[in-house]
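Student: just coords:
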């Protein structure tokens, strides 16, 4: 969910086609605003923003939201500035949902591996043939190895995804 002013935006019924996603995410979904389904949206995955098709009974609401969004500060990303639009909000919400699904899937592996996300947004795992992460906790040499490995990867700008690591092993 994303709150902008008095509007709560939410994506539901997301269907993502990773195999058809080239430059952007290929998806279909429903956009809810303040708890009401107001639009169907999607993207063909070939680049460009999401298509947001408001239902006929919400055309006036669409205009209200668009007018309101023009009063909001631009979104700054690196050296670029973007207008806050409904399409941008939909794309952001879809990206958040997809990232949450990836993290949820990866979190199931954290008992065996250290899972990191690099600055480009790619996830990777580090494991040991003979030991799982949970087994390495049991010996001081294993704890030392985990602490050193985590520190080295975090120092390179990577983010540790594991939630099962004791705080004393974190940098």
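Tutor: Received, thanks. Quick caveat: nothing in here was measured; it's all calculated off a predicted structure.
Student: switch to C-alpha atoms for all contacts and neighbour counts from now on
Tutor: Fine.
Student: Tell me which stretches of this protein form helices.
Tutor: 59-69, 86-107, 133-136, 140-155 (DSSP state H).
Student: List the contacts of the shortest one.
Tutor: When you say that, I think you mean helix 133-136. Contact with helix 133-136 is made by 110, 111, 112, 113, 114, 127, 142, 143, 146, as judged by C-alpha atoms under 8 Å, 6 or more residues apart in numbering.
Student: Closest one of these to residue 101?
Tutor: Closest approach to residue 101 among those (C-alpha to C-alpha): residue 110, at 14.8 Å.
Student: Below is structure B, check it against A:
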């Protein structure tokens, strides 16, 4: 999950997104955590307005500390197409950071869903630096996967990496790299 602002003290938990209601901004609710402690509820109605952050009971002091922490972060530079071609510089606020985190978490969740759909239904493999799959072959229908994968390797004539044989996070990173064109990190 990538955001413009690099930090690890403020996180979101229990993110719920109403994609159908998102118009100008992401419509969501979430719990804001500061150093792992739930401190506030955040919500945005998705109509282009601000994100509202309300302290949980007894957490006003911690919310103030979180706001102070966000103000200490370096400004964000947004590369938007503008007439003067200068990047837009924005001071970081807690609601801005929460918006970034919610957007990044939601995008990652959507990517993870697409990956799970692909890896669960297709025999995906990397050959010659390209992500490929076998048409008409459902991964779930293969009874003896090790034997099938061995015969697939033998037919390819060169080394391949079969995503179904990798750990889920490793397979996701490789899939994401090829689908999004990301460079390995």
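Tutor: That came in fine, so what should we check first? Note that this is a predicted model, so its numbers are computed, not measured.
Student: sorry, back to before: compare the helices of structure 1 and give me the one nearest residue 15 of structure 1.
Tutor: So among the helices of structure 1, helix 86-107 is nearest, using C-alpha to C-alpha, at 9.8 Å.
Student: and that closest one, which stretch of structure 2?
Tutor: On structure 2, the counterpart of helix 86-107 of structure 1 by TM-score structural alignment is residues 94-115.
Student: After superposing, tell me the mean distance of that stretch to structure 1.
Tutor: Aligned to structure 1 and superposed, stretch 94-115 of structure 2 gives a mean residue distance of 1.2 Å (mean C-alpha distance after the TM-score superposition for structure 1).
Student: Name the residues of that stretch that come out as buried.
Tutor: 94-106, 111, 115 (16 or more other C-alpha atoms under 10 Å).
Student: Report the central residue of structure 2.
Tutor: residue 108 (2.0 Å; C-alpha atoms, centre = their mean).
Student: For the nearest residue to that one once chain neighbours are set aside, give me its contacts.
Tutor: The shortest distance from residue 108 of structure 2 to any non-neighbouring residue, by C-alpha to C-alpha, 6 or more residues apart in numbering, is to residue 1 (6.0 Å). Going by C-alpha under 8 Å, 6+ apart, residue 1 of structure 2 touches 104, 105, 108.
Student: Need the nearest residue in space to the corresponding residue of structure 2 for residue 160 of structure 1, chain neighbours excluded.
Tutor: The equivalent of residue 160 of structure 1 in structure 2 is residue 178 (alignment by TM-score structural alignment). With C-alpha to C-alpha, 6+ apart as the criterion, residue 178 of structure 2 has its nearest non-adjacent residue at 6.2 Å, and that residue is residue 131.
Student: Residue 87 of structure 1 now?
Tutor: Sequence neighbours aside, residue 50 is the residue nearest to residue 87 of structure 1 in space, at 5.3 Å (criterion: C-alpha to C-alpha, 6+ apart).
Student: That neighbour and residue 24 of structure 1, how far apart?
Tutor: Distance of residue 50 of structure 1 to residue 24 of structure 1, computed by C-alpha to C-alpha, to the nearest Å: 9 Å.
Student: Sounds good, over and out.
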